[in-house]
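Asks: this is the structure alone, sequence omitted:
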């Protein structure tokens, strides 16, 4: 990453993959919380590309284990093209979600870019959930519980082949951090695929510093680092404005350290910020916390020592 990252904000105002309405208002809440000025204060060159458009949320029950599959595909197609276009221009795409199903379009675009440029890919999945469900395992049919599985090749062809390559990524490219809510069948599939998961028990036992050292190990100059930040990664007391709060997540300080250690690598190449739900928030505090942590990803540091 150059000394001044060139960041493009891309809004994707939809909640088609979620079980609760409201994540569609996430992009605006992040803007209200002064995301662009916060990044500019870190020396970033920021362009706000505005919001992508896609089909409305029809709010229907699942069909064959998927809710709103056509709408999810449409949104992920526009996200894929938008993210890929920014990467091709040498810019850092910052996807403002929207629900986490959008990670399918975003990360498949990053993986496509890495294949085109001969780079290795590392994905940090910061989330309370493993998001490794399939249509046969899912209790809800909500696609925001499936994106990692889809990216690893489990799912409908319209999503698994989005970037023209199947699977978009291999499980060994992913490090999941903060996980504390996994369905039983989903857990078996995670184990079968050898996904590397640093769950909350691991973080409690080993600490966030060791966790991040492990998750960031072996990054080199040829590695593109993608961070997919689901705001429900944070403890619900810190971040109430999400549709799927799970108690016992990282504290504000732990999250801060996580973000600062990612920034220290200098390898951040793309970012998703998803599942912010202003309808469930308190005076936009979750958006403000998210903006603060995003600024830390771009170099805002609590470090005083040399």
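Replies: Structure's in. What do you need? For clarity, every value in this text was computed on a predicted model and none was experimentally measured. Residues are numbered from 1 along each chain as shown.

Asks: going by C-alpha atoms from here, please, whenever you check contacts or count neighbours.
Replies: Will do.

Asks: strands of this structure, start to end?
Replies: 6-12, 45-51, 92-97, 120-126, 174-179, 196-199, 223-230, 268-274 (DSSP state E).

Asks: and those strands, which is most packed in?
Replies: strand 92-97 (a mean of 26; mean count of other Cα atoms under 10 Å).

Asks: rewinding a little: now the strands of the chain in JSON lines, please, with extra columns for distance to residue 143.
Replies: Output for those, formatted as JSON lines (distance: least, Cα to Cα, whole Å):
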{"stretch": "strand 6-12", "distance to residue 143": "16"}
{"stretch": "strand 45-51", "distance to residue 143": "21"}
{"stretch": "strand 92-97", "distance to residue 143": "14"}
{"stretch": "strand 120-126", "distance to residue 143": "16"}
{"stretch": "strand 174-179", "distance to residue 143": "18"}
{"stretch": "strand 196-199", "distance to residue 143": "20"}
{"stretch": "strand 223-230", "distance to residue 143": "14"}
{"stretch": "strand 268-274", "distance to residue 143": "14"}
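
Asks: you'd agree residue 52 is up against residue 24?
Replies: No. Shown here, residue 52 and residue 24 do not form a contact pair, counting by Cα atoms under 8 Å, at 11.4 Å.

Asks: of those two, which one has the most company?
Replies: residue 24 (27 against 14; other Cα atoms under 10 Å).

Asks: okay, pairing it with this:
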């Protein structure tokens, strides 16, 4: 992109919604992998706001179908406040997680900002999982499997009301890409709510290019594009550092094409990077791959055509 972007990095070091410990170390791994310098090299003006503070993970069993709900609410409230403040200041927030439950706070803040500014919101959910569970559908109670459902109004009151409007978003605003692991009850619920999903079978059949053309269709200059990038979107052969690996994800080139086409739209205005788990990684390999892909989101390309 040619215009100077004012970017704010926000660390949320928690694994409060996850089923494995270690995503709390994700923000530091991204810093070590050189995220700020990589964005500066792409022409962004970067401020690292440091890490948010929240409750420690008590590592308890679920209650009423939710694990750690009070702590999840506390972390997401912090994220909401921080992301909303950056948007109000005209900056692009990049949330460095932490697990994917944090997208409830992040996207509810983006939705609030869009309501106030009269902008259309589109969410691209890059993930191996649909994250559309509820407390009655979930096999685990881990809230990182519920953020899309919560944002669409299906969840505990404290989470679905976080951004001041319920639901925060409509399922029609979401495009999910790379999905390949969905619980049985969750699958039915996704179909009932008419969520638009470009799963790996679809990408195998038509290719990443066509899938992304469809996912990016009908956007215009008044669209705020939010990208929620779960690192387990990638195939575990190149991104082993996640708690929920699922084989059969996009290849290295498919992932870059996805990011390059998002960049070409010129509409991305906020970003989550979540579920990076350095405890399960190999010499920070996954963080380095993630930074590489985020450079493509910010305009890095090998395109040689004129």
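Replies: All right, it came through fine. Since the model is a prediction, treat every value here as computed from it, not as a measurement.

Asks: thinking again about what came up before, quick check: neighbours shared by residue 52 and residue 24 of structure 1?
Replies: Contact criterion Cα atoms under 8 Å, 6 or more residues apart in numbering; residues bridging residue 52 of structure 1 and residue 24 by contacting each: 12, 13.

Asks: please enumerate the helices of the stretch 1-150 of structure 1.
Replies: For the stretch 1-150 of structure 1, applying DSSP state H, counting those that start in this stretch gives helices covering 26-32, 35-40, 69-88, 103-117, 147-151.

Asks: mind checking which of the ones you listed is nearest residue 243 of structure 1?
Replies: Between residue 243 of structure 1 and the helices of the stretch 1-150 of structure 1, the shortest gap by Cα to Cα is with helix 26-32, which sits at 11.5 Å.

Asks: that closest one vs structure 2, average distance?
Replies: Here the mean offset of helix 26-32 of structure 1 against structure 2 after fitting is 0.1 Å, by mean Cα distance after the TM-score superposition for structure 1.

Asks: same thing with stretch 252-261 of structure 1?
Replies: Looks like 0.3 Å for stretch 252-261 of structure 1 (mean Cα distance after the TM-score superposition for structure 1).

Asks: got the buried residues for that stretch?
Replies: 252, 254, 255, 256, 257, 258, 259, 260, 261 (16 or more other Cα atoms under 10 Å).

Asks: would you format the residues you listed as JSON lines with distance to residue 94 of structure 1 included?
Replies: Output for those, formatted as JSON lines (distance: Cα to Cα, whole Å):
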{"residue": "252", "distance to residue 94 of structure 1": "21"}
{"residue": "254", "distance to residue 94 of structure 1": "22"}
{"residue": "255", "distance to residue 94 of structure 1": "18"}
{"residue": "256", "distance to residue 94 of structure 1": "18"}
{"residue": "257", "distance to residue 94 of structure 1": "20"}
{"residue": "258", "distance to residue 94 of structure 1": "18"}
{"residue": "259", "distance to residue 94 of structure 1": "15"}
{"residue": "260", "distance to residue 94 of structure 1": "17"}
{"residue": "261", "distance to residue 94 of structure 1": "19"}
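
Asks: going by distance to residue 43 of structure 1, which of these wins?
Replies: Using Cα to Cα, those come closest to residue 43 of structure 1 at residue 260, 15.8 Å.

Asks: what about the closest residue to residue 264 of structure 1 other than its chain neighbours, neighbour count?
Replies: Nearest residue to residue 264 of structure 1, sequence neighbours excluded (Cα to Cα, 6 or more residues apart in numbering): residue 299, at 7.6 Å. Neighbour count of residue 299 of structure 1, defined by other Cα under 10 Å: 21.

Asks: give the contact list for residue 299 of structure 1.
Replies: Contacts of residue 299 of structure 1 (Cα under 8 Å, 6+ apart): 42, 260, 263, 264.

Asks: for the residue nearest the centre of structure 1, give me its contacts.
Replies: Ranked by distance to the mean C-alpha position of structure 1 (Cα atoms, centre = their mean), the top residue is residue 228 at 2.2 Å. Residue 228 of structure 1 makes contact with 103, 123, 124, 125, 126, 271, 272, 273, 274, according to Cα under 8 Å, 6+ apart.
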